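[1] what would the 3D arrangement of this be:
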Amino acid sequence: MKTARPSRASRVRGAPLAIFVATQAELRPIATALQPPSRSIYRSNSMIRVGIEGRDLLLANTGVGPDNAEAAARHLFEEMPVTAALSLGVAGGLSPQLQTGDLIVGDRAILRRGSGQVLHGEKGSGSQSFPCDSGLQEAAITVIRRSGSRYYLGPILTVDRIVRTAEEKCLLAAESGAVALDMESAAIASAALAYSVPFLAIRGVLDPVHEDLAIDFDQFLGIEGEPNLPRLMRYLIAHPFTLPRLIGLGIRTKAVCARLGRLLHELSTTLS
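    Below is the predicted model:
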């Protein structure tokens, strides 16, 4: 496995660590876990800058999906040097061993579009996956083991739509060999490779492989993956029995991302 070599820009002394998170529901608990006793320096609608023991962390809200994620990552890499890039958030399990709350440390990320084709490095080239940085992997695994959390090391599959059924998750698992799926990591990895920034994806399992989500998110999510309140209210009026399910997923998301925030706090203090 080859790891992208850090560019001179990514090794600038004092450069921040870039953290990419898809939604506000994921970003808020991660940021909350970081702030005490750390110091919040800057906050906007799409970016939070936090200082932890002399290291700056940039938490970027990308929006859902590979197009939003890659655009956000490329914009940040173009604007400033960073020491490394992490993709954090929830994921769907693809391995029967995975339970809700388990952590996935990516060893590579694969992007699969709706057509079923994997992202190509160049037009006409063979299918390409994006390696994760081995040094970041080792540091993350050391911190996770110290915390006693369950974790798995393996490939993460990035898709361009929400996968709602257990049947489709099983098919994707068999086709890709991945242990989990999300909608951003491989796209961020693609941008990181283009800018020679070391990259790692760490995800927490929201829904195991055997679980149907049973909610038609497309009915009420906007183009960046955030809920549109009027559309959400109309959906809940038409499907009232989905409300407890939606609340439960929200509670799970908050718990998983709070764990990721604590992990990030510890990891940021170990990286040189």
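
[2] rest of the way, CA atoms for contacts and neighbours
    Will do.

[3] now for the residue nearest to Glu184 when sequence neighbours are not counted: which residues touch it?
    Among residues not flanking Glu184 along the chain, Pro66 sits closest, at 4.8 Å (C-alpha to C-alpha, 6 or more residues apart in numbering). Contacts for Pro66 (C-alpha atoms under 8 Å, 6 or more residues apart in numbering) come out as 158-160, 183-188.

[4] and those as CSV, adding neighbour count?
    Putting the contacts of Pro66 into CSV (neighbours: other C-alpha atoms under 10 Å) gives the following:
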residue, neighbour count
Thr158, 25
Val159, 24
Asp160, 17
Met183, 27
Glu184, 32
Ser185, 35
Ala186, 31
Ala187, 29
Ile188, 29
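
[5] here is a second sequence; please produce its structure as well for comparison:
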Amino acid sequence: MNINQNAQTRWIVGIVVALPEELATLTKIKLLRGGYTALNDNILVAYAGTGATNAESAANLLVSKGAKALISWGCAAGLSDELKPGDLFIPKQVLSEQKQILDADKEWLQHLQILLTNRMRLITDLLVESSVIVGSSMKKKRIHQETRALALDMETVAVFKTANRSNIPCLAIRAIADPVDMNLPLAVVNSLNTEGHVEIDKLLRYILRHPSEIPGLIKLGLHFNAAAKTLKIIAHQLNDIINFKKQVGIQ
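    Down below sits the predicted model:
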């Protein structure tokens, strides 16, 4: 399919994902970082890699390919004990590290609340940006106290900023992976590369030296599976989510 064909006359929504595991909740197609694909005539997905710079590049790419709305998709960290692994979090506002507040599209958010509330646990509140991975439970609690945000990720604010500059609507659809009371296992933290991906060889070497990390890794895996399950359920509702914006005629 020629993705650019009639892009300016079709309703297209662009979805930005940071990690291959998040991409897998939307499609079986494998992408290189910085690549994109079409799920159908109305949905484009870009695999950004982690962090604000990568997310901004991916969002700009999708806008250049005709996206008339953007979604930040994936997992988030919980900052309050109100949020449990697998909970769906759709922020009504996002807060940048520079204290800039950006709003989600209100009509779109209300539509998702009506569409999804009776199907799963859904929380909508403030999400805050971090330029680094926050693995410490103590630090997550401190960020919550300082900002009153309920969740945190590294990419959503950059997607919102791109949408704001392009004057198009934006939402974030995030599932909670690591709750506030969980410290990320050091095996994971010490195995991350500059893109935020776990390097398996480093992970295995660390586990061999620190076998006490295994229970924490198992727990994190269960939490991530809960988040991925939620995202897959939402993925099956994407056409209803997308078609609402098309019907109300927001350009």
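
[6] and the helices in the stretch 1-150 of structure 2?
    Counting by DSSP state H, counting those that start in this stretch, the stretch 1-150 of structure 2 has helices at residues 20-23, 52-64, 106-116, 137-147.

[7] so where in structure 1 does the third one end up aligned?
    Same thing as helix 106-116 of structure 2. The aligned range for helix 106-116 of structure 2 in structure 1 is 134-144, by TM-score structural alignment.

[8] check the mean deviation of the matching stretch from structure 2.
    Superposed on structure 2, stretch 134-144 of structure 1 shows a mean distance to its aligned partners of 1.4 Å (mean C-alpha distance after the TM-score superposition for structure 1).

[9] contacts only, for the counterpart of Asp207 of structure 1 in structure 2.
    In structure 2, the residue paired with Asp207 of structure 1 according to TM-score structural alignment is Asp178. Contact analysis of Asp178 of structure 2 by C-alpha under 8 Å, 6+ apart lists 76-78, 85, 184, 220, 223-224.

[10] one more: Ser131 of structure 2?
    Taking C-alpha under 8 Å, 6+ apart, one finds 51-52, 97, 154 in contact with Ser131 of structure 2.

[11] save these as a markdown table, and put in distance to Pro91 of structure 2 too.
    Listed next are those as a markdown table, based on distance: C-alpha to C-alpha, whole Å:
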| residue | distance to Pro91 of structure 2 |
| --- | --- |
| Gly51 | 18 |
| Ala52 | 17 |
| Glu97 | 16 |
| Met154 | 14 |
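
[12] surely Gly66 of structure 2 and Asn42 touch.
    No - using C-alpha atoms under 8 Å, Gly66 of structure 2 is not in contact with Asn42; the gap is 9.9 Å.

[13] any shared contact partners between the two?
    Ile12.

[14] residues of stretch 151-158 of structure 1 that come out buried?
    Buried residues in stretch 151-158 of structure 1, counted by 16 or more other C-alpha atoms under 10 Å: 151-152, 154-158.

[15] one more: stretch 211-229 of structure 1?
    For stretch 211-229 of structure 1, a neighbour-count test (16+ other C-alpha under 10 Å) marks 213, 217, 220-221, 224-227 as buried.

[16] how about stretch 111-121 of structure 2?
    112, 116.

[17] and that stretch, end to end?
    End-to-end distance of stretch 111-121 of structure 2: 15 Å, with C-alpha to C-alpha, to the nearest Å as the criterion.

[18] not counting its neighbours along the chain, what's nearest Glu266 of structure 1?
    Val143 (6.8 Å).

[19] kindly report the same for Leu184 of structure 2.
    Gly135 (4.7 Å).

[20] residue boundaries of the strands in the stretch 151-251 of structure 2?
    151-153, 170-178 (DSSP state E, counting those that start in this stretch).

[21] sorry, slip of the keys, the one I care about is the stretch 1-150 of structure 1.
    Going by DSSP E, counting those that start in this stretch, the stretch 1-150 of structure 1 shows strands at 17-21, 39-43, 47-52, 55-61, 84-93, 103-112, 130-131.

[22] most packed of the helices of the stretch 1-150 of structure 2?
    Each of the helices of the stretch 1-150 of structure 2 was scored by mean neighbour count; the highest is helix 52-64, a mean of 22, by mean count of other C-alpha atoms under 10 Å.

[23] run the chain-centre distance for that one.
    Here helix 52-64 of structure 2 shows a centroid-to-chain-centroid distance of 14 Å under the convention C-alpha atoms, centre = their mean, to the nearest Å.
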